[in-house]
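Novice: sequence plus predicted model, see below.
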Amino acid sequence: MRVLRPLACLLPNAAKTAALVILNRPLEGEILKQFFNISLFKAVTDGGINRLFTCFDGQQDKYIPDLITGDFDSATRPVLDFYQQQSVSIMNTPDQDETDFTKCLRITVDKTKHLPVDQYLIVGSMGGRLDHHYANVATLFKAITITPRPVYLISSGNLACLLPPGKTVIQADTGLEDDWCGLIPMGCRCDHVTTTGLKWNLSDQPLAFGELVSTSNTYSAQQVTVETDQPLLWTMGYRFSEQASEETG
């Protein structure tokens, strides 16, 4: 059984046990500050480094990543030069069989294998081009073979993670949960899904596109359990207060 508390990373007293990966989508400055504060390792993919640079205009030297990876078809030379002068490791990953996110996650997991990292936080991961969004979700399917630790896509009030087959307990007790959540059968049909703690629970029911998909669900308890026979995407909304970042900073 797996126990997750997905929004604990947004709490003011969150433990410093995360690794951060920044992708090439608009970034939320206050959440990014929070995640820098609680991350033992920070990695950025290609064009994401442009986003990081502009997000902290005038304060770039306070938010320095450990690693920049990618095929570098998006990162600008002056920005790369700035971070190189800050002794950031820059790693070229030209392989086109995987996305920059997948390649960066593989490297980040390897770099953090001797650190007490218990989760991977992925920002700049949702919104914009739909093909990029689905590519990021597809990486979650690879992620369950790369690391046993949870990988969270976090962006614009949304969090998503892939639940592996079996039983998962999701603690929704931080006070930052929005009033919606969902279970999306991405990749394949789920024949047997059972839940507790939701307003509309499932009892050994199938989930599949063209059939039932559990969107716009909500909570009936602060603990949700999900039992599934196939990987299943969990989605939830969050409300983040800027005070969290200020108190951890």
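Specialist: Looks like it came in fine.

Novice: okay, CA-based contacts and neighbour counts for the rest of this
Specialist: Noted.

Novice: longest helix of the protein?
Specialist: helix 130-146 (DSSP state H).

Novice: tell me what angle the following helix or strand past it forms with helix 130-146.
Specialist: Following helix 130-146 in sequence order, the next helix or strand is strand 151-155 (DSSP states H and E). Angle of strand 151-155 versus helix 130-146, following axes from the mean of the first three to the mean of the last three CA atoms, to 10 degrees, is 160 degrees.

Novice: okay, one more to line up with it:
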Amino acid sequence: MLLSEFFDYLSYGPLAQHAVGIDDTGNIANKDYPKVVSALNLALTRLHTQLPLKAGQLLVQTNTNQNLYTLSSKFAASKAPAEPDGVNRYILDDSDPFGDDIITIDQVIDEKGESYSLNNENVEKSVFTPAFNRIQFSEPLDQVVTVTYRANHAKLPLSKRLDPDSLEIEVPDFCMDALVFYCAYKLISTFDPTQSQVAAAYYSQFMNAVAEIEALGLLHSVLPKKSERFVRERWV
């Protein structure tokens, strides 16, 4: 869905009775694009946190001398400068640059296609996740591991000059109600505190919409199952 279409959903729906972000014509005002898109980014993050809408995967070159790896684009091969800077760029992402979109790590898989046990002190070779974007090996090896994770939506730019007709919101259509409700909740609660009850009602509608999506089982076809095939193909 285009961002311009989402703006229409907001302006002719939840925001129709409010002055938040709306100009004299009833549309989202250009000057308020950053305000609305900021709320939308929060809504997208919340939606992707509540529901497994997007998966990501990274190839990480590990070695026996390092047991902790922070999965940040700072350590991505695609970010390497023309001149060496001494940074160990262990994320092998030249073909698909890493966008710092990790919500939570799901699996760490070795070169043989076998999954490490995660955060299990009773397993000798368990891999730990001391932070949402860190993996720590008890016995690191010289190998390339595959990390699969729940991914976030790419952040939309905050600018008064953005072109809503050129930006895509990449979520299934059946999630649009939830996205609209949460965005309305954030905008109204932040910029019109006199309408706290209205904002709370939109938050409740968001939670109900998420629960309905889960109850209908609509997400089974969105993400591939965690399998050796998923890892071997490596999405290339």
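Specialist: Looks like it came in fine. From a predicted model like this one, the values you see are computed outputs, not experimental measurements.

Novice: TM-score for the pair, please.
Specialist: The TM-score (TM-score structural alignment, normalised by the length of the second structure) is 0.26; 112 aligned residues with a CA RMSD of 6.1 Å.

Novice: the longest helix of the first structure - contacts with which helices or strands?
Specialist: Secondary-structure packing of helix 130-146 of the first structure (3 or more CA pairs under 8 Å, 6 or more residues apart in numbering; DSSP states H and E): helix 100-111, strand 158-163.

Novice: what's the longest one packed up against?
Specialist: Using 3+ CA pairs under 8 Å, 6+ apart as the contact criterion, the elements in contact with helix 100-111 of the first structure are strand 18-22, strand 39-45, strand 67-70, helix 130-146.

Novice: repeat that with 10 Å
Specialist: strand 18-22, strand 39-45, strand 67-70, strand 119-123, helix 130-146 (3 or more CA pairs under 10 Å, 6 or more residues apart in numbering; DSSP states H and E).

Novice: may I see the buried residues of that helix?
Specialist: Within helix 100-111 of the first structure, the residues scored as buried using 16 or more other CA atoms under 10 Å are 100, 101, 102, 103, 104, 105, 107, 108, 109.

Novice: tabulate those (JSON lines), appending distance to residue 225 of the first structure.
Specialist: Listed next are the buried residues of helix 100-111 of the first structure as JSON lines, based on distance: CA to CA, whole Å:
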{"residue": "100", "distance to residue 225 of the first structure": "33"}
{"residue": "101", "distance to residue 225 of the first structure": "29"}
{"residue": "102", "distance to residue 225 of the first structure": "28"}
{"residue": "103", "distance to residue 225 of the first structure": "31"}
{"residue": "104", "distance to residue 225 of the first structure": "31"}
{"residue": "105", "distance to residue 225 of the first structure": "27"}
{"residue": "107", "distance to residue 225 of the first structure": "32"}
{"residue": "108", "distance to residue 225 of the first structure": "29"}
{"residue": "109", "distance to residue 225 of the first structure": "27"}
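
Novice: quick revisit: can you lay out the helices and strands packed on helix 130-146 of the first structure as CSV showing distance to residue 67 of the first structure?
Specialist: Below are these laid out as CSV (distance: least, CA to CA, whole Å):
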stretch, distance to residue 67 of the first structure
helix 100-111, 8
strand 158-163, 23
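
Novice: looking at those, which is nearest to residue 142 of the first structure?
Specialist: Closest approach to residue 142 of the first structure among those (CA to CA): helix 100-111, 7.7 Å.

Novice: tell me the angle of the closest one relative to strand 119-123?
Specialist: Using the same axes, to 10 degrees: helix 100-111 of the first structure against strand 119-123 is 150 degrees.

Novice: now residue 182 of the first structure: how far from residue 159 of the first structure?
Specialist: 11 Å (CA to CA, to the nearest Å).

Novice: before we move on, the earlier item: so which of the helices and strands packed on helix 130-146 of the first structure gets nearest residue 21 of the first structure?
Specialist: helix 100-111 (7.4 Å).

Novice: now the helix or strand hosting residue 213 of the second structure: buried residues?
Specialist: Assessed by DSSP H and E, residue 213 of the second structure sits inside helix 196-216. For helix 196-216 of the second structure, the neighbour count (16+ other CA under 10 Å) marks 198, 199, 200, 202, 203, 205, 206, 209, 210 as buried.

Novice: the last one contacts residue 178, correct?
Specialist: Put plainly, it is residue 210 of the second structure. Yes - assessed by CA atoms under 10 Å, residue 210 of the second structure is found in contact with residue 178 at 6.4 Å.

Novice: overlap in contacts of the two?
Specialist: residue 47 (CA atoms under 10 Å, 6 or more residues apart in numbering).

Novice: shouldn't residue 207 of the second structure be in contact with residue 50?
Specialist: Yes - assessed by CA under 10 Å, residue 207 of the second structure is found in contact with residue 50 at 9.4 Å.

Novice: quick one on the thing from earlier: show me the two of the buried residues of helix 196-216 of the second structure that sit farthest apart.
Specialist: Across the buried residues of helix 196-216 of the second structure (CA to CA), the longest gap, 18.7 Å, separates 198 and 210.

Novice: and the helix holding residue 213 of the second structure, what other elements does it pack with?
Specialist: helix 33-50, helix 176-191.

Novice: and it with helix 176-191, angle?
Specialist: Using the same axes, to 10 degrees, helix 196-216 of the second structure lies at 160 degrees relative to helix 176-191.

Novice: after helix 196-216 of the second structure, next one along is what?
Specialist: With DSSP H and E, the next secondary element past helix 196-216 of the second structure is helix 228-233.

Novice: so what does that following helix touch, helix or strand wise?
Specialist: strand 55-62, strand 143-151.

Novice: and residue 11 of the second structure, which of those strands is closest to it?
Specialist: So among those, strand 143-151 is nearest, using CA to CA, at 28.5 Å.

Novice: got the buried residues for that closest one?
Specialist: 144, 145, 146, 147, 148, 149, 150, 151.

Novice: how close does the third one sit to residue 56 of the second structure?
Specialist: Distance from residue 146 of the second structure to residue 56 of the second structure, counting by CA to CA: 10 Å.

Novice: then the last one?
Specialist: For residue 151 of the second structure, the distance to residue 56 of the second structure (CA to CA) stands at 5 Å.

Novice: perfect, that will be all.
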